[in-house]
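Peer 1: For reference, the sequence and a predicted model appear below.
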Amino acid sequence: MSAIQLTPPAIDPASLGKVAVLFGGTSAERDVSIMSGTGVLKALQDAGVNAFAFDPAQRPLHELQAEGVDRCFIALHGRGGEDGTLQGALELLGVPYTGSGVMASSIAMDKIMTKRIWRFEGLPTPDWRMVSSAEECAQALAVLGAPMIVKPAREGSSIGLTKVTDVAQCAAAYAAAAQHDPEVLCEQFIDGEETTCPVLIVDGVAQALPVIRIQAPDGNYDYNNKYFTDDVRYLCPSGLPADEEAEIQRQVVRAFNTLGCRGWARADVMIRKSDRQPFLLEINTSPGMTSHSLVPMSAQVAGLPYAQLCIHLLASASLDSRR
């Protein structure tokens, strides 16, 4: 599979109707969501779309009906926006929305459930244990080996994530993750190169966009480096051998389809240094759209500028009940 070259779609902005860009929300990723939504809103308005901002943390969702909204662009991240709950509410309101539906959103938000399904389907993902105490975290380290990643099962943007190298660190790592979610994931660390690959529905088919290779300072691709510094290098084109890029794209599309995703998503993949085996880490069904975000970067390389990407995604808004 090779990366596609996209032709910006010819879509009449007026045909998209009245649009609510949903951003803000109540999750731990509120600040990032505000950055994403602000960018999307400006792009849509500049393109002539009748779009306005809507923060579910400040207004009840039923006001979307009173506003006469025709469709929603979801720029919310994390719980309450990316986990199927918002999607379910919009289904009941009958307002089409961007991205995956209720089931796929819910599953993809839960890293443990995602890994269970991927493993069952034969997709490569690092070994893991779900733990409910610091003691179980230490037991997982004995099984998985050091280093080990400890993180909340249902958070994004590396929030609550710790890289553990010694059993003495397990208690603090567990506490940091459990602060955000009672379900804590301990995951085998894959030593190698970090990449990410977006997926976009084009003409009804899931297509992989160009792979991005991520080079963070000391390999520390944390919340601050993701959004608030310019110290991370993003290589797109990735510079990977063509067969490696194609394999990552193939696995990412399979991962997307296996969970029943729609619209768009972005999957994170590690390439193990020892044998160049790719491993799927997680999939984001409402990826970031900030100035540091990766889907716009990859889409630009594929020939789809930011504003046109926003229009394309908005035009794909739909409902589970009308598929």
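Peer 2: Now that the structure is in, tell me what you want to look at.

Peer 1: okay, CA-based contacts and neighbour counts for the rest of this
Peer 2: Will do.

Peer 1: Tell me how many other residues surround Gly37.
Peer 2: By the criterion of other C-alpha atoms under 10 Å, Gly37 has 25 neighbours.

Peer 1: give the contact list for it.
Peer 2: Gly37 is in contact with 21-24, 53, 75-76, 289, counting by C-alpha atoms under 8 Å, 6 or more residues apart in numbering.

Peer 1: at 7 Å instead, please
Peer 2: Contacts for Gly37 (C-alpha atoms under 7 Å, 6 or more residues apart in numbering) come out as 21-23, 75.

Peer 1: Tell me the secondary structure at it.
Peer 2: Secondary structure for Gly37, judged by DSSP: H, G, I helix; E, B strand; the rest coil, is helix.

Peer 1: same deal with Arg250?
Peer 2: Arg250 - assigned by three-state DSSP - is helix.

Peer 1: rewinding a little: out of the contacts of Gly37, name the ones that lie in strands.
Peer 2: If you go by DSSP state E, the contacts of Gly37 have 21-22 in strands.

Peer 1: What subset of the contacts of Gly37 is buried?
Peer 2: Among the contacts of Gly37, the ones that count as buried by 16 or more other C-alpha atoms under 10 Å are 21-23, 75.

Peer 1: Quick check: Glu183 touching Glu155?
Peer 2: No: using C-alpha atoms under 7 Å, Glu183 is not in contact with Glu155; the gap is 10.4 Å.

Peer 1: Looking at those two, which one has more neighbours?
Peer 2: Neighbours per residue, other C-alpha under 10 Å: of Glu183 and Glu155, the larger number sits with Glu155, 24 against 20.

Peer 1: list the contacts for the more buried one?
Peer 2: Gly78.

Peer 1: if I look at it, how far off is Arg79?
Peer 2: Using C-alpha to C-alpha, to the nearest Å, we find Glu155 at a distance of 7 Å from Arg79.

Peer 1: again, but for Glu193
Peer 2: In this structure, Glu193 and Arg79 are 28 Å apart, going by C-alpha to C-alpha.

Peer 1: So if I had to pick from these two, which one is more boxed in?
Peer 2: Neighbour count, other C-alpha under 10 Å: between Glu193 and Arg79, Arg79 has more, with 22 against 16.

Peer 1: residue contacts, the more buried one?
Peer 2: Contacts of Arg79 by C-alpha under 7 Å, 6+ apart are Ser27.

Peer 1: Please enumerate residues in contact with the longest strand along the chain?
Peer 2: What stands out as the longest strand in the chain, according to DSSP E, is strand 192-202. For strand 192-202, the external contacting residues (C-alpha under 7 Å, 6+ apart) are 206-214, 249, 253, 262-273, 295.

Peer 1: 6 Å - rerun?
Peer 2: Here strand 192-202 makes contact (C-alpha atoms under 6 Å, 6 or more residues apart in numbering) with 206-209, 211-214, 263-273, 295.

Peer 1: Same question for stretch 16-28.
Peer 2: With contact meaning C-alpha under 6 Å, 6+ apart, stretch 16-28 is reached by 30, 33-34, 37, 50-57, 69-76, 78-79.

Peer 1: Let's see which of these end up in strands.
Peer 2: 50-54, 71-74.

Peer 1: Pasting the second one now:
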Amino acid sequence: MGNSAGRPAVTDKLHIAVLMGGWANEREVSLMSGNGVADALESRGHRITRIDMDRDVAARIAEAAPDVVFNALHGVPGEDGTVQGMLELMDVPYTHSGVATSVIAIDKQLTKQALVPHGVPMPGGRIVKSEELFERDPLPRPYVLKPVNEGSSVGVAIVTEDSNVGNPIVRGAAGPWQEFAELLAEPFIKGRELTTAVIDSAHGTRALGVTELIIEHGFYDYEHKYTEGRTQHVCPADIPSEIAALCEEYAIRAHKVLGCRGTSRTDYRWDEEAGEDGLFVLETNTQPGMTPLSLVPEQAKHAGIEYPELCEMIVLEALRVHGKKTEDADG
């Protein structure tokens, strides 16, 4: 099996290792993503090796000797450049973004530094030591506190005037300040939750649409993302066409500036009272979830791409990119 350069052709049935699980906070979600992807790719006729990542993952991948790795990990170390660097050293093609992109995109402050100069609006804010929070508020309330390099809204807290955490925050109050030495403090942006998925193919990069996330109580945190029935997805979002167009424009710009590959998802808050000036990018996720509740498969389906085809598109893009890197190195 393969072409003249020794790489599988796009029409070949592939041996794909699906890397999932691991030990991050998002382990269970990664297992759901990974098993969903594995089932979908098997339905397309590919041979699948499922790997629940442990410390021996390099040896297990080497033993399996797949044509390509589908990286279905979420969080550290699968999304922060660590696993990507390992796969680069092994010269194994893998899905989603590369080392440098992963390092930057998982760090919310680095992401701001990369995107804002390229015209992508993001909230202001600064890094604070958690110890400082017990002395004074870093920003006027309401404000948001979040870990600098976690995904899926893990550890996010909104501090309001009537928060039960005290003013200033009481050291014993439950919150991310008990888990992380440093946090990113941002102004709270009122309004609606929107998100846009982007996908790459040999034909170029395109946005798949805009979804609004409607939450009855609270905000779009980890629990709301992955608990069925906690969040209503409106796809396509019922928003003005100019806002939808801006969402797609910013998502593609973020994808390209950061150097994302395969697929990404950019999340927004939109204050509709401020119109176009009220749209702010919160983050770009380089390895968005692929669970049954996930947003990328949902938007892809609305765009006419069924889930198994979406998974295969991501795999074929990984092979295309790896083949180009090989050709460039040989050339």
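Peer 2: Perfect, I can see it now. Quick caveat: nothing in here was measured; it's all calculated off a predicted structure.

Peer 1: Mind checking the TM-score on these two?
Peer 2: The TM-score (TM-score structural alignment, normalised by the length of the first structure) is 0.89; 311 aligned residues with a C-alpha RMSD of 2.3 Å.

Peer 1: that older thread, if you go by neighbour count, which of the contacts of stretch 16-28 of the first structure are buried?
Peer 2: 30, 33-34, 37, 50-56, 69-76, 78-79.

Peer 1: Tabulate the contacts of Gly37 of the first structure (a markdown table), appending distance to Lys163 of the first structure.
Peer 2: Listed next are the contacts of Gly37 of the first structure as a markdown table, based on distance: C-alpha to C-alpha, whole Å:
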| residue | distance to Lys163 of the first structure |
| --- | --- |
| Val21 | 35 |
| Leu22 | 33 |
| Phe23 | 30 |
| Ala75 | 29 |
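
Peer 1: which one of the contacts of Gly37 of the first structure is nearest Ala108 of the first structure?
Peer 2: Lowest distance from Ala108 of the first structure to these (C-alpha to C-alpha) belongs to Ala75, with 16.1 Å.

Peer 1: The counterpart of that closest one in the second structure and Gly151 of the second structure: what is the separation?
Peer 2: Per TM-score structural alignment, the equivalent position to Ala75 of the first structure in the second structure is Ala72. Applying C-alpha to C-alpha, the value for Ala72 of the second structure to Gly151 of the second structure is 13 Å.

Peer 1: With Ser264 of the second structure instead?
Peer 2: Distance of Ser264 of the second structure to Gly151 of the second structure, given as C-alpha to C-alpha: 13 Å.

Peer 1: Which one's more surrounded, those two?
Peer 2: Between Ser264 of the second structure and Gly151, counting by other C-alpha under 10 Å, Gly151 is the more crowded of the two (28 against 25).

Peer 1: All the helices of the stretch 1-150 of the first structure, residue numbers only.
Peer 2: For the stretch 1-150 of the first structure, the helices defined by DSSP state H, counting those that start in this stretch cover 30-46, 63-66, 85-93, 102-109, 111-120, 134-144.

Peer 1: Using a markdown table, lay out these together with distance to Ala177 of the first structure.
Peer 2: Formatted as a markdown table, the helices of the stretch 1-150 of the first structure follow (distance: least, C-alpha to C-alpha, whole Å):
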| stretch | distance to Ala177 of the first structure |
| --- | --- |
| helix 30-46 | 18 |
| helix 63-66 | 34 |
| helix 85-93 | 22 |
| helix 102-109 | 15 |
| helix 111-120 | 13 |
| helix 134-144 | 11 |
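
Peer 1: Burial-wise, tell me which of those helices comes out on top.
Peer 2: Using mean count of other C-alpha atoms under 10 Å, the stretch among the helices of the stretch 1-150 of the first structure with the greatest mean number of neighbours is helix 102-109 (a mean of 23).

Peer 1: Scan the second structure for its longest helix.
Peer 2: What stands out as the longest helix in the second structure, according to DSSP state H, is helix 307-330.

Peer 1: Okay, angle between that helix and helix 82-90 too, please.
Peer 2: 50 degrees (axes from the mean of the first three to the mean of the last three C-alpha atoms, to 10 degrees).

Peer 1: picking that back up, mean distance of the longest strand of the first structure to its aligned residues in the second structure, please.
Peer 2: Here the mean offset of strand 192-202 of the first structure against the second structure after fitting is 0.8 Å, by mean C-alpha distance after the TM-score superposition for the first structure.

Peer 1: next SSE after that strand?
Peer 2: strand 205-208 (DSSP states H and E).

Peer 1: hmm, back to that, when you filter the contacts of strand 192-202 of the first structure down to buried only, what's left?
Peer 2: Neighbour-count burial within the contacts of strand 192-202 of the first structure applies to 206-209, 211-214, 263-272, 295; the criterion is 16+ other C-alpha under 10 Å.

Peer 1: Is there a neighbour count for the residue lying closest to Pro140 of the second structure once chain neighbours are set aside? I'd like the number.
Peer 2: Sequence neighbours aside, Pro187 is the residue nearest to Pro140 of the second structure in space, at 7.7 Å (criterion: C-alpha to C-alpha, 6 or more residues apart in numbering). Using other C-alpha under 10 Å, the number of residues around Pro187 of the second structure comes to 19.

Peer 1: wait, Pro187 of the second structure sits on Tyr143?
Peer 2: Yes: in this structure, Pro187 of the second structure is within contact of Tyr143 by C-alpha atoms under 6 Å, at 4.5 Å.

Peer 1: Tell me, how many residues neighbour Thr160 of the second structure?
Peer 2: Neighbourhood size, Thr160 of the second structure [other C-alpha under 10 Å]: 16.

Peer 1: That one pairs with which position in the first structure?
Peer 2: Using TM-score structural alignment as the criterion, the counterpart of Thr160 of the second structure in the first structure is Thr165.

Peer 1: Tell me who's in contact with its match.
Peer 2: Thr165 of the first structure is in contact with 146-147, counting by C-alpha under 6 Å, 6+ apart.

Peer 1: any idea how far it is from Ala302 of the first structure?
Peer 2: Computed with C-alpha to C-alpha, the distance linking Thr165 of the first structure and Ala302 of the first structure is 39 Å.

Peer 1: show me where the stretch 201-323 of the first structure has strands.
Peer 2: All strands of the stretch 201-323 of the first structure, identified by DSSP state E, counting those that start in this stretch, fall at 205-208, 212-215, 233-235, 264-272, 278-284.

Peer 1: can you put those strands in CSV and add distance to Ala134 of the first structure?
Peer 2: Shown next, in CSV, are those (distance: least, C-alpha to C-alpha, whole Å):
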stretch, distance to Ala134 of the first structure
strand 205-208, 39
strand 212-215, 31
strand 233-235, 35
strand 264-272, 26
strand 278-284, 23
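
Peer 1: Tell me which of those strands approaches Arg323 of the first structure most closely.
Peer 2: From the strands of the stretch 201-323 of the first structure, taking C-alpha to C-alpha, the stretch that ends up closest is strand 205-208, at 14.2 Å.
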